[in-house]
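>>> build the 3D model from these lines:
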Amino acid sequence: NELFFKELNIPQPAINFNLQHASANQFIGMAADALQEYFSKEKDAVVFVYGDTNTTLAAAIAAKRVNIPLIHFEAGVRTNDTGMPEEINRLLTDRLADINYCCTQKNLHQLTAEGYGTAIASTPVLTGDLMLDAFLQIEPGQLDHKLPPEYVVCTIHRAANLQSKKNLGNIIEGLNALHKAIAVVMPVHPHTKNKIEAYGLSPNFTTLPPLGYPQMKKLLQHCSYVITDSGGTSREAYFMQKKSLIMMDKPFWPEIIDAGCAVQTNTDDILKNSSLLEALNPDFTTAIFGNGKAAQNIHLHLKKYFDINR
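Purely as a prediction, here's the structure:
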C-alpha cells in the first residue's frame, strides 16, 4: 500500500485506526464503530465509498448511523452469488447509499431494474469508470526486470482460487503447461506467495515481486494477453486493448466478455481456454467504461445534487 501512496502522490490518510481483527465480520464491526465516532465529529461532511471491500461496507454503515450523505462509486455490479463476500458488500452498500455512481450502462440498468430511483430512494447515475480516468493519466513506469519478447501476464489473488491446494494447484499446473508454449510472467501477491509455499507448489514460469501501478501498466503494455482473477486487472487489460482469460466462475464485468475481448475459465481449463483467445474478434471500441471523464461527470452531478438538496 505504501508503494501506491508514494508512486501516485496520494496524500497520507488523515487517520489510521490500526484495527486488529480475527475475521471479516469482526473487522467490519470494529471499523464501523471507529468510523462512526470519527464521522460524528465532522460537520457538513459527505462520505464517498468505492467498490466492494469490507472497508466500503463499514464506512457505509457508519455514515448512515450518523445521518451523513453516502455516495457509492462502482455501484450496480452483480454476480448474483451471495457466497462471494464482495457481492454482500455491494448489495448492502448500494442499498444504503444516497447516490450510486455506475461505471457501465449494465450497472445502471441493474439498479433501475431493482427499483433504485423509484421504489428505492437512491439516485443511480451513469458516470463511467474512475479507474479509466486514472489509467489514461498515469504513464507506464520502468521495469527492473528483463522480459521475453513475447509473454502472457498473470495475476492471482482471489480467495476462491487460493483457499484450497487443488484450486491453486490447478492454476499453477495450467500456467506451467502454458509456459512451454509462451512465457508466463506473474507478479505475485504476498498472500498468493504464502499459499504457493504452504501448499508446496512449484511454478516453472517467471514470478515477480508485487509491482506498482506504473510498472504494472508497463508490463501489460507489451504482453500478448492477460490471465487474471481480478476485476481491476481485467478492466486494465480492456483499457490496454489486450484480450484476457478471466479465472472467475462469475466475472464482475461480463461486458468485457460480451464484447468478445475475454473468455471466462475455470481453474482446471487454463491451457484449453487460452487457445480460445486466438479465435476472438474483440471490439475495444464500445467504450464500455466511458471516455475517461468519470471524475468530471461526478463533480458536475454532485454540484447539481447538493445545490438542489441544500
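
>>> C-alpha only now, for contacts and for neighbours.
Fine.

>>> quick one: the helices in this structure?
Chain-ordered helices for the chain, with DSSP state H as the definition, fall at 2-7, 24-39, 54-65, 85-96, 105-113, 130-137, 159-162, 165-179, 190-198, 213-221, 231-239, 254-258, 270-276, 294-308.

>>> show me what the second one is packed up against.
Applying 3 or more C-alpha pairs under 8 Å, 6 or more residues apart in numbering; DSSP states H and E, one finds that helix 24-39 makes contact with helix 54-65.

>>> by how many degrees do the helix it packs on and helix 85-96 diverge?
Interaxial angle, helix 54-65 versus helix 85-96 (axes from the mean of the first three to the mean of the last three C-alpha atoms, to 10 degrees): 20 degrees.

>>> helix 54-65 versus helix 24-39: what angle between them?
Relative orientation of helix 54-65 with respect to helix 24-39: 50 degrees, computed using the same axes, to 10 degrees.

>>> which positions in helix 54-65 come out as buried?
When neighbours are counted by 16 or more other C-alpha atoms under 10 Å, the buried residues of helix 54-65 are found to be 54-64.

>>> pipe those residues into JSON lines and attach distance to residue 276 per row.
Putting the buried residues of helix 54-65 into JSON lines (distance: C-alpha to C-alpha, whole Å) gives the following:
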{"residue": "54", "distance to residue 276": "35"}
{"residue": "55", "distance to residue 276": "37"}
{"residue": "56", "distance to residue 276": "36"}
{"residue": "57", "distance to residue 276": "38"}
{"residue": "58", "distance to residue 276": "41"}
{"residue": "59", "distance to residue 276": "42"}
{"residue": "60", "distance to residue 276": "41"}
{"residue": "61", "distance to residue 276": "43"}
{"residue": "62", "distance to residue 276": "46"}
{"residue": "63", "distance to residue 276": "46"}
{"residue": "64", "distance to residue 276": "47"}
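
>>> let's see this one next to it:
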Amino acid sequence: MKILTIIGARPQFIKAAPVSRVLRKHMEEKIIHTGQHYDANMSDIFFEELHIPKPDYHLGVGSGNHGKQTGEMMAKIEDIVLSEKPDYLMVYGDTNSTLAGALVAAKLHVPVIHIEAGLRSFNKKMPEEINRIMTDHVSEFLFCPTDTAVTNLDNENITHNVFNIGDVMYDAVLYNRELANEKSTILEDAGLTAKKYHLITIHRAENTDDIEKMKNILDAFSKIEDVKVWPIHPRTKHKLADYGLNLDDVPNIKVIDPVGYLDMLTLEANAKKIVTDSGGVQKEAYFMKVPCVTIREQTEWVETLEGEANILTGTDTGKILAAVQKEVSPQYKEVFGDGQASEKIVELIKK
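Alright, predicted model coming up:
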C-alpha cells in the first residue's frame, strides 16, 4: 500500500513525525513538502530534530496570497498524484497545504485521510476554519483528536469512518520531551531562568494583519513586568516593521529567532505562563501543564479552557494583562488520548 503525505508548515512536521515513524514499518510512504514554511528555522531544523524522512518532493511554493499559494500547490500536487498513483493521500491539520492536497486527491478519486479532523472555531473569518471544513467534507478517513471533534463532525452529518484516536501532537511531545531535556541549551543561551519568564508566540493573520490589534498586544506586553521571551515568526517580524512598531519599546523582552522543536518544548515546559495565538502551542502548554493565555476570541481546542488552563482574551489590552497576571491553579485531564494515536491510525488504515 502506498500513502502520499502532504506537509508544509511547522505544526505538520511535528504531527507527521510520529505517524511516519510507525507508518513506514507497514507500508510505503512518499512525502511532499509544499514549502509553505520555507525559512530554515521554520522547516529544515524540524526534519533534522524529529528524524522525519527527507521529502521525496519539495514544491518550493513559498508565501503568497491564499488563492495563488493554494493554486500553485494544487497544480504541482496533481502532477505527482497522477505519477505516483497512491492508494491514499494523507493530510494534517488546517493549512493551505492541507486543503490543496485534499482537493486534488478528491477530484482524482484518491481517498483522503485527514489527521486532526473535526476541529471547529466557528469563526469563518479564519482561513484555517475554511480549510478544515472543506477538507473534512472530502475525506474518506477522519482521525479526530478529541470527543468534541467527533461531535462537530456528527453535527455536519459526517459519520462514516470517523475515529477518535487521540492527538498525534501528544505522541510527539511524549516521545521528544526527554530528548529536549538532554539536548536543549536554550535557557542558558537566552539567559533565562526556569519559571521566571513568560513565553510569547504571535503569528496568526487575524492579529498580525491588523495594526490596531498589534498595538494593543504590544501595549499589554509593555505592562507585563516579568521577563518575556518571544521567538518571533518571520511574518510577524515583517509586519511589525511595516507598521513602524518597535519591540525595543517593550521592557524586559527578549526577541529571538524562531527555534527548533526541542528548544520550543524546553521553553514551553519552563515558562511561568505562555501567551500565544497558536493552536498547537495551546495544546503543548496543556500537555506541559503550563497555564496559557490565548490572544484570540475563539479556540478550536475548547478542552483546554476548562479550569482556566487556557484563558481567551481577544486583543483587548486590559483583558490580556488581567489574564497574564491572574493566579490560576488549573487541573489537567487526559482529554487528548494516551500518546498512542500514531499506532491507532496505522492499524485502522491496515484494516
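
>>> residues contacting residue 102 of the second structure?
Listed by C-alpha atoms under 8 Å, 6 or more residues apart in numbering, the contact set of residue 102 of the second structure reads 89, 91, 112, 135, 138-139.

>>> one more time with 10 Å, if that's ok
Contacts for residue 102 of the second structure (C-alpha atoms under 10 Å, 6 or more residues apart in numbering) come out as 6, 74, 77, 89-92, 96, 108, 110-114, 131, 134-139.

>>> PyMOL command for the buried members of these?
Once 16+ other C-alpha under 10 Å is used to decide burial, the buried members of the contacts of residue 102 of the second structure can be selected in PyMOL as follows:
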select buried, resi 6+74+77+89+90+91+92+96+110+111+112+113+114+131+135+136+137+138+139
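
>>> quick test: name the residue nearest the centre of the first structure.
By C-alpha atoms, centre = their mean, the mean C-alpha position of the first structure lies nearest to residue 232, the distance being 3.5 Å.

>>> give the aligned equivalent of it in the second structure.
Under the alignment (TM-score structural alignment), residue 232 of the first structure maps onto residue 280 of the second structure.

>>> how about residue 64 of the first structure?
That one, residue 64 of the first structure, aligns with residue 106 by TM-score structural alignment.

>>> is it true that residue 47 of the second structure touches residue 15?
No. Distance between residue 47 of the second structure and residue 15: 11.6 Å, which falls outside the contact criterion (C-alpha atoms under 10 Å).

>>> out of those two, which sits in the more crowded spot?
Residue environment comparison for residue 47 of the second structure versus residue 15 gives the larger neighbour count to residue 15, 24 against 19, counting by other C-alpha atoms under 10 Å.

>>> the more buried one sits in which helix or strand?
Secondary structure here is read from DSSP states H and E; on that basis residue 15 of the second structure sits in helix 10-23.

>>> what's the angle between that helix and helix 279-288?
Going by the same axes, to 10 degrees, helix 10-23 of the second structure makes 60 degrees with helix 279-288.

>>> how many residues are close by the aligned residue in the second structure for residue 192 of the first structure?
Under the alignment by TM-score structural alignment, residue 192 of the first structure pairs with residue 236 in the second structure. By other C-alpha under 10 Å, the residues close to residue 236 of the second structure number 19.

>>> need the contact list for the nearest residue in space to residue 236 of the second structure that is not next to it in sequence.
Counting by C-alpha to C-alpha, 6 or more residues apart in numbering, residue 203 is the residue found nearest to residue 236 of the second structure once chain neighbours are left out, at 5.7 Å. Residue 203 of the second structure makes contacts with 209, 232-237, 239, 276-278, as judged by C-alpha under 10 Å, 6+ apart.

>>> now distance to residue 84 of the second structure too, for those residues, in CSV please.
Putting the contacts of residue 203 of the second structure into CSV (distance: C-alpha to C-alpha, whole Å) gives the following:
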residue, distance to residue 84 of the second structure
209, 39
232, 38
233, 34
234, 34
235, 34
236, 37
237, 39
239, 39
276, 39
277, 37
278, 34
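
>>> of those residues, buried ones?
Using 16+ other C-alpha under 10 Å, the buried ones in these are 209, 232-233, 236-237, 239, 276-278.

>>> how close does the residue lying farthest from the centre of the second structure get to residue 259 of the second structure?
Residue distances from the centre of the second structure (C-alpha atoms, centre = their mean) peak at residue 83, which lies 29.8 Å from the mean C-alpha position. To residue 259 of the second structure, residue 83 of the second structure is 36 Å away according to C-alpha to C-alpha, to the nearest Å.

>>> residue 19 of the second structure pairs with which position in the first structure?
So, by TM-score structural alignment, residue 19 of the second structure is left unmatched.

>>> ok, and the closest non-adjacent residue to residue 19 of the second structure?
Beyond its immediate neighbours in the sequence, the residue positioned closest to residue 19 of the second structure (C-alpha to C-alpha, 6+ apart) is residue 342, lying 4.8 Å away.

>>> residue 335 of the second structure against residue 144, yeah?
No. With contact defined as C-alpha under 10 Å, residue 335 of the second structure does not count as touching residue 144 (11.8 Å).

>>> how far away is the counterpart of residue 13 of the first structure in the second structure from residue 5 of the second structure?
Using TM-score structural alignment as the criterion, the counterpart of residue 13 of the first structure in the second structure is residue 55. Residue 55 of the second structure is 9 Å from residue 5 of the second structure, where distance means C-alpha to C-alpha.

>>> what does residue 140 of the second structure give?
When distances are taken as C-alpha to C-alpha, residue 140 of the second structure and residue 5 of the second structure turn out to be 15 Å apart.

>>> how about residue 170 of the second structure?
Applying C-alpha to C-alpha, the value for residue 170 of the second structure to residue 5 of the second structure is 20 Å.

>>> ok, the two, which is more surrounded?
Neighbours around residue 170 of the second structure and residue 5, counted as other C-alpha under 10 Å, are more numerous at residue 170. The numbers are 26 against 23.

>>> with adjacent residues omitted, what lies nearest to the more buried one?
With sequence-adjacent residues excluded and distances taken as C-alpha to C-alpha, 6+ apart, residue 170 of the second structure is closest to residue 339, at 5.5 Å.

>>> ok, that neighbour - contacts?
With C-alpha under 10 Å, 6+ apart, residue 339 of the second structure has these contacts: 165-175.

>>> redo those residues as CSV? Include distance to residue 63 of the second structure.
Formatted as CSV, the entries for the contacts of residue 339 of the second structure read as follows, by distance: C-alpha to C-alpha, whole Å:
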residue, distance to residue 63 of the second structure
165, 32
166, 31
167, 28
168, 26
169, 25
170, 28
171, 29
172, 27
173, 28
174, 32
175, 31
